[in-house]
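Colleague: I'll drop the sequence and a predicted model, then ask my questions.
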Amino acid sequence: MPPVFRCFPYFHKNTALKGFMIMSERTGYNSVRTKNRNRGIVLRLIAGKQLSRADITKKIGLTKMAITKIVGELIEDGYIVEGKGESAPGVGRAPTFLEISAQSPVSLGLYISRNELAVIVCSFRLDRLFSESIPLKNESKSSLEEKIFSLCDKALRFTAEAFPERKFLGIGVSAVGPLNPSTGVILDPTNFYGITDYPVAELLMNRYHLPVYLENDMNAAAIAEHFYGIGRVTDSFMYVGITNGIGAGIILDGHPCKLGCKSVGEIGHMSIQCEGPVCNCGNRGCLEVYANIPVITARLEKALGHPVLPKDFARYAEIPAAKTVFTDITEKLAVALVNTVNMLDLQSIVIGHEGIYLPDSILSMLETLLNSRILSKGYKTVSVLRSSFGADAPLLGGACLIFDRIFTGEQTV
């Protein structure tokens, strides 16, 4: 079964590398783990952009000799290649830079939502080599298994035929919860066709003989943002996914905040009105009772007098009746987010899942409310952003679960 991924408090002065600790043999860590972690850090840097050996040395603090050795091994193993940059006039020869190889290994991401299965094959640069989805409806355990295998078979077969030189590093599964990442089991999601205790990681490992990791879709989306999105410029943020419910994935000081707990990030069940309606969790006045996508849609349909699709939210932003609904929803979101920012000292909020369809004016209003109410107002500004990956964040997050293990040294490269 896949290992539990815990939050180690490693820090580095470089913001882009917070969450990592550069290790040498003198630290007393196992030499194999040291090697894997340092290789992973170098690979993560190069996955972000083209860099020279000197650039890498400056960023992570290892010796020039150590970087030369790591880079040489990654080139030999087919993960990275050398290229020539453009030299400025009169400066001399063009510098040699390092970039991800076009033949480097890939990851398969699988996203299991309530309504759809989606699969994607990605490189370390997050290039999309293959993607496809199929709807879910009235499923059983056996029919879900059949659809998962059909989709993954197709992705693996296509990649093997179109890119025969590229091997698979593993499968990352991003799924609705609750679930248990350490056992790879989806437990008992609400409105999921009555399917419970579904051992998706075991099923995939037995069929494909690859490492498989399972994670809540909110955490997976946050990991994608961490490595390839907002995480490149900030090291403490929260991904807030608004869909049938509301959940969150949290990155603190450059590291996913999971700590082995399966309920971290359940912001949708933060009470914002102690005398509000009873939520299906048993508490009163939970955020998602007021602000999930079905609730927003139903309120807009009632206000406008016709059917509304989430993708069309922005179309109604300036219609007075709809604007009243959006303003009330924003107030509710602001209450929960102010509490969270005050507790965690976040730098940014990333709105994702179907929340990406909220109008720009609403996100702007949410940012204004947030910054007028947090305790650190006046000397700190918290940004509210739409996800870098649109509605694909949880799907890409599945693929990034494999890269996460490699960048942090938990899986060998």
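Modeller: Now that the structure is in, tell me what you want to look at. In this text, all values refer to a predicted model and were calculated from it rather than measured experimentally.
Colleague: Every contact and neighbour count from this point should use C-alpha atoms.
Modeller: OK.
Colleague: Which parts of the stretch 251-400 of the chain are strands?
Modeller: With strands called from DSSP state E, counting those that start in this stretch, the stretch 251-400 of the chain shows them at 255-256, 348-353, 383-386.
Colleague: Which residues does the longest one contact?
Modeller: By CA atoms under 8 Å, 6 or more residues apart in numbering, the residues outside strand 348-353 that reach it are 234, 236-243, 382-387, 390-394.
Colleague: okay, now the one to match up with it:
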Amino acid sequence: MRRDTTPSPGSQTSLREANRSRIVAAVKRFGGLTQVELAAATGLSTATVSTIVKELVGTGVVETETTSRSGRRALRVTIARSAGLVAGIHIGPRSLAVALGDLAHDVVAEQALPLPADHRPDTSLDRAALLIVDLLERVGTDLDGLLGVGVAIAAPVESGTGLIAVRGALRGWEEVPVAQVLTKRLARPVHVESDAGLGALAEHQLGAGRYVQDVLYVRLSYGTSAGLILGGRLHHGGSGAAGQLGHVQVSPAGPVCSCGNRGCLDTEVGEAALLELLRPALGEVTLRDVVRRAQQGDPGCARVLADAARLTGEVVAGVVTLLDPQVVVVGGELARAGDGVVVALRESVHRHALPHRFAPVDVVAGQLGPRAELIGALELARKETDVEGVAR
């Protein structure tokens, strides 16, 4: 007797829902694709894509516009602006930045302001919440139009609790449940990751690492840290502390680090160490001053930053030898000083990493500049948003 292999209505519905989700996920990831590009990205036929896109337009999940590809007219699909906005926050040692973005990867408003050293968590989080409300008003909406918030914080984050995983990474913030505090203030879901991790996510999705699956993002700032994308996914490690380059020991008899160990990389290339080297020649300056002077061609500042990049490159070389990423992307404040920093780090990595006969790792400057971590916070919020659920 012939077995009936006709799919049941339930299985057909499940398949259609799965295909819808694949299409929405692809549009969320890339910001906007033609229907032909969507078919390639999802593995679905163009006819299936066309049918589902029409359904999604009807329910307000996506919108379409006429564009051209290779001289031919095409229909570009993006997440509908009416689906809502997400917010991104970057909390650094000396600055706070906030942005609003739509689900098509466009930034619609942003603002940044400096913060004092060792800024208080309650004050900084209040400012962040107020800035979000202010930006929403500027674009003509309110908290009802906000879907979620992503936070990039200058410290490793324990994924289970959202608390800072390493003492001393951001002084005074260790016991602060950032996500819970902001959720209470904004009444919206809040997700927190390390800023280096979100810098890696942003460069992987939209920047210098978007064509590969394994990315090491090195953030050279007031301290040194890294974000890892392995197999296309952000890698946290078992406790959320993956990527803490600044706490790799480089001098066993060196100064005591904020983490309590001796001779960590940050004691050699962190803000305090760099400013101490330059104090005899320049007096009291800030790290921003040093970066600006290096941009303007000051040989002393350029030398100090290049030396810091070379030492960092030795540590990065160990990570490259261990994990074999396809690209190392360099970001953070120090990378803004000019090509010398990236070149010095690249040369050091190639000198100290295991030589590869066919594919030595590429070491490049980030394409998103100082906004990488903020853009990564927006990407985190988008990733965690159920677009179809919102539309329904």
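Modeller: Yep, that arrived. Keep in mind the model is a prediction, meaning the values are calculated, not measured.
Colleague: Show me what residue 183 of the second structure aligns to in the first structure.
Modeller: When the first structure is aligned by TM-score structural alignment, the residue opposite residue 183 of the second structure is residue 205.
Colleague: and the gap between its match and residue 292 of the first structure?
Modeller: 34 Å (CA to CA, to the nearest Å).
Colleague: Which one's more surrounded, those two?
Modeller: Set residue 205 of the first structure next to residue 292 and count neighbours by other CA atoms under 10 Å: residue 292 wins out with 22 against 17.
Colleague: wait, doesn't that one sit right on residue 247?
Modeller: No - if you go by CA atoms under 8 Å, residue 292 of the first structure and residue 247 don't touch, sitting 9.9 Å apart.
Colleague: show me where the stretch 151-300 of the first structure has helices.
Modeller: Ranges of helices within the stretch 151-300 of the first structure are 200-208, 217-228, 287-291, 293-304, based on DSSP state H, counting those that start in this stretch.
Colleague: of all those helices, which gets the most neighbours per residue?
Modeller: helix 217-228 (a mean of 28; mean count of other CA atoms under 10 Å).
Colleague: what stretch of the second structure does that helix fall on?
Modeller: The aligned range for helix 217-228 of the first structure is 195-206, by TM-score structural alignment.
Colleague: Contacts for that stretch next, please.
Modeller: With CA under 8 Å, 6+ apart, stretch 195-206 of the second structure has contacts from 29-30, 90, 152-155, 209-213, 215-219, 225-229, 232, 234-235, 243, 329, 331, 366-368, 372-377, 379-380.
Colleague: Count the neighbours of residue 259 of the first structure for me.
Modeller: Residue 259 of the first structure: 12 neighbours (other CA under 10 Å).
Colleague: how near is residue 380 of the first structure to residue 346 of the first structure?
Modeller: Counting by CA to CA, the gap from residue 380 of the first structure to residue 346 of the first structure is 10 Å.
Colleague: out of the two, which sits in the busier spot?
Modeller: residue 346 (22 against 12).
Colleague: To which residue of the second structure is residue 355 of the first structure aligned?
Modeller: Checking TM-score structural alignment: residue 355 of the first structure goes with residue 334.
Colleague: residues contacting its match?
Modeller: Contacts of residue 334 of the second structure by CA under 8 Å, 6+ apart are 220, 221, 291, 305, 341.
Colleague: Hmm, the third one is touching residue 303, no?
Modeller: No - judged on CA under 8 Å, residue 291 of the second structure makes no contact with residue 303 at a distance of 11.3 Å.
Colleague: Out of those two, name the residue with the larger neighbour count.
Modeller: Counting neighbours by other CA under 10 Å for residue 291 of the second structure and for residue 303 shows that residue 291 has the greater number, 21 against 14.
Colleague: Which residue, other than its chain neighbours, is closest to the aligned partner of the more buried one in the first structure?
Modeller: Counting by TM-score structural alignment, residue 291 of the second structure lines up with residue 311 in the first structure. Leaving aside its chain neighbours, residue 311 of the first structure sits nearest to residue 357 (5.5 Å; criterion: CA to CA, 6 or more residues apart in numbering).
Colleague: Let me know whether the one you found touches residue 309 as I believe.
Modeller: No - using CA under 8 Å, residue 357 of the first structure is not in contact with residue 309; the gap is 9.6 Å.
Colleague: Settle it for me: which of the two has more neighbours?
Modeller: residue 357 (21 against 13).
Colleague: how close does residue 376 of the second structure get to residue 172 of the second structure?
Modeller: With CA to CA as the criterion, residue 376 of the second structure and residue 172 of the second structure are 24 Å apart.
Colleague: Looking at those two, which has the bigger crowd around it?
Modeller: Of the pair residue 376 of the second structure and residue 172, residue 376 is the one with more neighbours under other CA under 10 Å, namely 31 against 13.
Colleague: Kindly state which residue of the first structure is aligned to that one.
Modeller: By TM-score structural alignment, residue 376 of the second structure lines up with residue 397.
Colleague: again with residue 260 of the second structure
Modeller: That one, residue 260 of the second structure, aligns with residue 282 by TM-score structural alignment.
Colleague: Kindly tell me how buried its match is, as a neighbour count.
Modeller: Residues near residue 282 of the first structure, counting by other CA under 10 Å: 10.
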